[in-house]
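Chemist: sharing a model that was predicted from the sequence below.
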Amino acid sequence: MSSRAASKVAVIMGGRSAERAVSLSTGRECALALRQAGFDVAEIDAGLDLAEKLKALAPDVVFNALHGRWGEDGCVQGMLEWLGLPYTHSGVFASALAMDKTRSKEVYRQAGLPVVPSLIAEAAEVRRRHVMEPPYVVKPNAEGSSVGVYLVRDGANSPPRLAPEMPDVVMVESYVAGRELTVSVMGGRALTVTDILTDGWYDYDAKYKEGGSRHVLPAEVPAEIFDACLDYAARAHEALGCRGVSRTDFRWDETKGGGGLVLLETNTQPGMTPTSLVPEQAAHCGISFPELCRWIVEDASCNR
C-alpha cells in the first residue's frame, strides 16, 4: 500500500462519449479523495491530445475515470499499454468484452450465469416494427449508464421512436419485471447487494440526479437471492477477466423465486459520483472513499 503513497497520479476524465458529464463528476470526486489519501494528483480532461499530455506529465499511475466509448471499451487502455503506463480498472480485453453486451452475454452463458433472451437488430428495422414481442428493452450494444435505453411496454401498439443519434445497430432484449439489484466486486471479492428503488424506469436521471433513486443496503431479499447475486457477480468479474473494481447489475422477479434472477451486465468503469453505488457499498464494508481510491491505485498495472 505504501509503495505508491507519494506517487504522481493522473486522473483522466471527461472524454468525448455520451457519458462525459458523469465522467467529469467521477474524476473530480476521485481526484479529491486521492489527494486526501496523500497522492500527488493531476486532473486531465481527455481530448485528442491525451497521449501528449500524459507523455509530458509522466505520471506513475493513471486513474481511469472515463465512462462510455473510448474510455471503457479498451481504446484508452490500449493507448496506456502502448505508453507503458500502469492504469486502474480492467485491461484491454476485459474492457472491450464487457462493453459489448452481446459478446459478454455469450461469456456469461458459457460460465453458467443466467441472462435474458436478446437479439441484435438494425435501428431502422426496430423503428419500423416490433422485432420482439413486447415488453422489451432497446439499448445501444456498447454504451452504459442507461444512455439511449428505451422500454417498450406490454401491449404497445407501435415500435419505439429511437433518437436519430442511436447507433445503426442496437440490442433488443426481453424486459424482466422486478427489482433492480447490484453488486460491487473489489479485487475478486463481492462486497454486498444493493436494492435500487425508483418511482419508474432506472434511467440516466434516476442513476445520477439527486433523489432519482433510493438505495436499500444491504438489500432485503431472501438469503438465497442475496448469496446468488454475490456469487454471480464474482463469477462474472472472473469470466470477463476483470481486474480492480467492477459492478454487476441484476433483475429479480420475486414472483419466480430463485428462477427469477437474471444478470443484466457488468460495468468495468463503475461511477464514483456522490450518488454512485460502489463507494456506498465500500463504505458499508468499512472502506472509506479515500481508502477505496487508494486501493484502486495500488491495484493499477500494465500488460495484464
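Modeler: Received, thanks. Since the structure is predicted, the reported quantities are computational estimates derived from the model, not experimental observations.
Chemist: please count neighbours and contacts with C-alpha atoms only from this point.
Modeler: Fine.
Chemist: now do the helices in the stretch 51-200 of the chain.
Modeler: Using DSSP state H, counting those that start in this stretch, the helices of the stretch 51-200 of the chain run over residues 75-83, 92-99, 101-110, 123-128.
Chemist: surely residue 185 meets residue 242?
Modeler: No - assessed by C-alpha atoms under 8 Å, residue 185 is found out of contact with residue 242, at 9.6 Å.
Chemist: picking that back up, please identify the deepest-packed of the helices of the stretch 51-200 of the chain.
Modeler: Mean neighbour count (mean count of other C-alpha atoms under 10 Å) peaks for helix 92-99 among these, with a mean of 24.
Chemist: run the angle between that one and helix 75-83 for me.
Modeler: 180 degrees (axes from the mean of the first three to the mean of the last three C-alpha atoms, to 10 degrees).
Chemist: hang on, the earlier thing: any chance of the helices of the stretch 51-200 of the chain in a markdown table, plus distance to residue 44?
Modeler: What follows is the helices of the stretch 51-200 of the chain, written out as a markdown table (distance: least, C-alpha to C-alpha, whole Å):
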| stretch | distance to residue 44 |
| --- | --- |
| helix 75-83 | 13 |
| helix 92-99 | 21 |
| helix 101-110 | 29 |
| helix 123-128 | 35 |
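Chemist: Three-state assignment for residue 239, please.
Modeler: Assigned with DSSP: H, G, I helix; E, B strand; the rest coil, residue 239 falls in the helix class.
Chemist: next, the one to line up against it:
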Amino acid sequence: MTRRIAVLMGGLSAEREVSLVTGRAVLEALHARGHDAFGIDVGADLCERLRKEAPTICFNALHGRWGEDGTVQGMLEILRIPYTHSGVLASALGMHKPTARRLFVEAGLPVADGMVVRRDKLTSGDPMPRPYVVKPINEGSSVGVRLVFQGDNFDPAADLAGLGAEVLIERYIPGREVHVAVMGERALGAVEIRPKGRFYDYEAKYTEGRADHLMPAPLPAEDYQEALRLALAAHRALGCRGVSRTDLRYDDTGTRARFYVLEVNTQPGMTPLSLVPEIAAYHGISFGELVEWMLEDAGCDR
C-alpha cells in the first residue's frame, strides 16, 4: 500500500519559524524520492485536519513546546497514526530539563551542578557563584538561555521575562561545545561547534556564518569515543527512539578533560545548518536517505 505522509511543521512554539524550515526541507526530500507527502502547518485544528487528510504516517517536524514535549505525540497515539522520533514519555522527559537531568544522574552520566529556582527569587542575589547558566524549564534551541558571568549587569526581572515561574540554574562549564547524533541504536558521530558569539545561541544555530562546524570533532580518539558512548547512554536513559542529538560540554581547560551531558534533543532540526544531517552526510547518509530511514523506523514497530 502506498503511504500517505503528513509532515507536521510550524506549530505554536517559539521555534515555529525553524520548524517551517525543517518541514519544507523534509517535504522537498520526500517529493524528490517520489513519496506522496504533504505539509500541515499545525494549529489548534490539527486533530480535525488529520481526520480529514487521513495520513498513514506522520513525519513530525515540529520543534519546541506542543510538538516536542509529548503533546502531539499523545494525539497521534490516540488517532493511531505512526510518527517519527520519540514517543510520548521520552519526548516529555527530554523536554523537561530538570527531569532529564535526574535520569542522566541515575544512569551515571555526568551533568553540571544545578538547581531549579523560582524566577522571582533571583532578584535577591545569585543562586550560585558566577559564572552560571539560566535556562527555561521546557524550551529548546537555546530559547531564553542566559549566561551570567562576573561583571555582567544581570537583571532577572527584565532579562528572564516570559520564562515561567521556575528556571533551571546550572554551573557554567568552560571548554568546547560537542554534539552527537544518535540514529536508532547507533551513535553516528560528533561535531564540534565554535560559535562566534558568547555561546551557541538561537541566532548562532540558525544564521549562516555565526558558528564554525568542525566535523568530525577534533578530539583525542578515546574522548571522541566517550562522547559517542555518553550520547547513546543518554538516548537510552530517556527511552528515545529514532534520531536524537545529545549536546555535551567538553571541559579541556584543566589537567584532565571531562564531558558533561547538557541535554538530549528528541526532535533535532533538519535545516541547512542543522547538525544531525551534517553528521549523517559525513558518514555517507544523504538527507533523503536519513528522512526515509526515520519514516521506516517510525512504522516498524507499530
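Modeler: Nice, I can see it. The model shown is predicted, which means the values in this text are computed figures rather than measured ones.
Chemist: please state their TM-score.
Modeler: Once the chains are laid over each other, their TM-score by TM-score structural alignment, normalised by the length of the second structure reads 0.96; 300 aligned residues with a C-alpha RMSD of 1.6 Å.
Chemist: count the neighbours of the alignment partner in the second structure of residue 174 of the first structure for me.
Modeler: Matched by TM-score structural alignment, residue 174 of the first structure corresponds to residue 171 in the second structure. By other C-alpha atoms under 10 Å, 19 other residues sit near residue 171 of the second structure.
Chemist: do you know how far residue 171 of the second structure is from residue 133 of the second structure?
Modeler: 6 Å (C-alpha to C-alpha, to the nearest Å).
Chemist: cool, residue 275 of the second structure as well?
Modeler: Using C-alpha to C-alpha, residue 275 of the second structure is found at 23 Å from residue 133 of the second structure.
Chemist: if you count surrounding residues, which of those two has more?
Modeler: Set side by side, residue 275 of the second structure and residue 133 show more neighbours around residue 275, with 24 against 17, by other C-alpha under 10 Å.
Chemist: of the helices of the stretch 51-200 of the first structure, which approaches residue 42 of the first structure most closely?
Modeler: Distance to residue 42 of the first structure, taken as C-alpha to C-alpha, is lowest for helix 75-83 among the helices of the stretch 51-200 of the first structure, at 16.3 Å.
Chemist: that closest one vs the second structure, average distance?
Modeler: With both structures laid over each other, helix 75-83 of the first structure and its partner residues in the second structure are 0.2 Å apart on average (mean C-alpha distance after the TM-score superposition for the first structure).
Chemist: who touches that helix?
Modeler: Contacts to helix 75-83 of the first structure, defined as C-alpha atoms under 8 Å, 6 or more residues apart in numbering, come from residues 51, 55, 70, 71, 86, 87, 91, 92, 302, 303.
Chemist: let's go with 10 Å and repeat that
Modeler: 12, 46, 50-51, 54-55, 58, 62, 64, 66, 69-71, 74, 84-93, 95-96, 301-304 (C-alpha atoms under 10 Å, 6 or more residues apart in numbering).
Chemist: next one: stretch 284-302 of the second structure
Modeler: 5, 25-33, 35, 56-60, 80-87, 183-184, 241-243, 270, 276-281.
Chemist: which non-adjacent residue is nearest the residue nearest the centre of the second structure?
Modeler: Nearest to the geometric centre of the second structure sits residue 265, at 2.5 Å (C-alpha atoms, centre = their mean). Once flanking residues are discounted, residue 265 of the second structure sits nearest to residue 245: 5.1 Å by C-alpha to C-alpha, 6 or more residues apart in numbering.
Chemist: the one you found corresponds to which position in the first structure?
Modeler: Aligned by TM-score structural alignment, residue 245 of the second structure pairs with residue 247 of the first structure.
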